[in-house]
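Engineer: here is a sequence with its predicted model. Questions after.
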Amino acid sequence: MTQQGAALQTYNNELVKCIEELNFRRDELNKQIQYEEEEKTRLQHDIRVLTEKLNRVSESLDRRLATRNELEKTVAETEAAYMKILESSQTLLSVLKKETGNLSKATEPRNSKDRLPL
């Protein structure tokens, strides 16, 4: 029986070692799980923060784009109005020069008879 007892003791020792190895692996796996759960929580928080920031930046960008579009429209309208003013000024200057020339011709004596004595 001692042989059976020795065998039983050997089996028992191996079972204890196997159980200790399984407990060690379980503990290591639990540490990895805990680390990954904490990492997941941190990443979810970062995603929330970044999503909020993205929303704020998108809203600001939309407002700035709308403002820029209004400014571009105002600049285009102002430039068009300015060009009309320039064209009108050029037309006015041409008409004025023509009229001045006509007035000068009308006020010049045509021949020596038309001249008044001094």
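Structural biologist: Right, received. Where do you want to start?

Engineer: okay, CA-based contacts and neighbour counts for the rest of this
Structural biologist: Noted.

Engineer: do you know how far the residue nearest the centre of the chain is from residue 55?
Structural biologist: Nearest to the geometric centre of the chain sits residue 61, at 5.2 Å (CA atoms, centre = their mean). To residue 55, residue 61 is 10 Å away according to CA to CA, to the nearest Å.

Engineer: comparison target below:
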Amino acid sequence: EQVVHLCLYHSCFFSGIEELCFKRDELNKQIQQEESEKARLQHDIRVLTEKLSRVNESLAHRLTARAEFDRTIAETEAAYMKILESSQTLLSVLKKETGNLTKAFEPRKDH
């Protein structure tokens, strides 16, 4: 009877060990899957970080170019407004002088 008890004890012991080994193997598979996922995510992060860096460089270049366009446009508009003002002044002077010259060459009416 003691031998039977001992056999049952060993059987239960080995059954318990087998179950623990099985659970450990399942856990190991999950660990490997998560490590693969982690590696994939780290790779994706590196790729996205590089892309972000390139986009930031391009954006900085484009922002600088846009600022240059804005400056050139503002300077050109200001210069054009000065030309318009000068043209208006010149036109006023021309009209005044034309009027003066016309009056100077009109025949005089003596009473």
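Structural biologist: Noted; the coordinates are in hand. What you are looking at is a predicted structure, and each value in this text was computed from that prediction instead of being measured.

Engineer: TM-score of the superposed pair?
Structural biologist: Once superposed, the chains reach a TM-score of 0.97 (TM-score structural alignment, normalised by the length of the second structure), with 111 aligned residues with a CA RMSD of 1.0 Å.

Engineer: hang on, the earlier thing: element containing the alignment partner in the second structure of the residue nearest to the centre of the first structure, please.
Structural biologist: Aligned by TM-score structural alignment, residue 61 of the first structure pairs with residue 59 of the second structure. Using DSSP states H and E, residue 59 of the second structure maps to helix 2-105.

Engineer: the equivalent of residue 23 of the second structure over in the first structure: neighbour count?
Structural biologist: For residue 23 of the second structure, the aligned residue in the first structure is residue 25 (criterion: TM-score structural alignment). Residues near residue 25 of the first structure, counting by other CA atoms under 10 Å, number 12.

Engineer: got it, and residue 85 of the second structure?
Structural biologist: Residue 85 of the second structure: 12 neighbours (other CA under 10 Å).

Engineer: ok, the aligned residue in the first structure for it to residue 94 of the first structure distance?
Structural biologist: Under the alignment defined by TM-score structural alignment, residue 85 of the second structure is paired with residue 87 of the first structure. To residue 94 of the first structure, residue 87 of the first structure is 11 Å away according to CA to CA.

Engineer: spit out the residues that contact those two alike.
Structural biologist: Common contacts of residue 87 of the first structure and residue 94 (CA atoms under 8 Å, 6 or more residues apart in numbering): none found.

Engineer: measure the aligned residue in the second structure for residue 8 of the first structure to residue 70 of the second structure for me?
Structural biologist: Alignment note: residue 8 of the first structure maps to residue 6 in the second structure; criterion TM-score structural alignment. Distance, residue 6 of the second structure to residue 70 of the second structure, using CA to CA: 93 Å.

Engineer: next: residue 43 of the second structure.
Structural biologist: 40 Å.

Engineer: now swap in residue 50 of the second structure and tell me
Structural biologist: 30 Å.

Engineer: with residue 84 of the second structure instead?
Structural biologist: 21 Å.

Engineer: tally of neighbours for residue 3 of the second structure?
Structural biologist: Neighbours of residue 3 of the second structure using other CA under 10 Å come to 8.

Engineer: then the one 10 residues further on?
Structural biologist: Residue neighbour count, defined by other CA under 10 Å, stands at 12 for residue 13 of the second structure.

Engineer: cool, the one 4 residues further on as well?
Structural biologist: Here the count is done by other CA under 10 Å, and residue 17 of the second structure has 12 residues near it.
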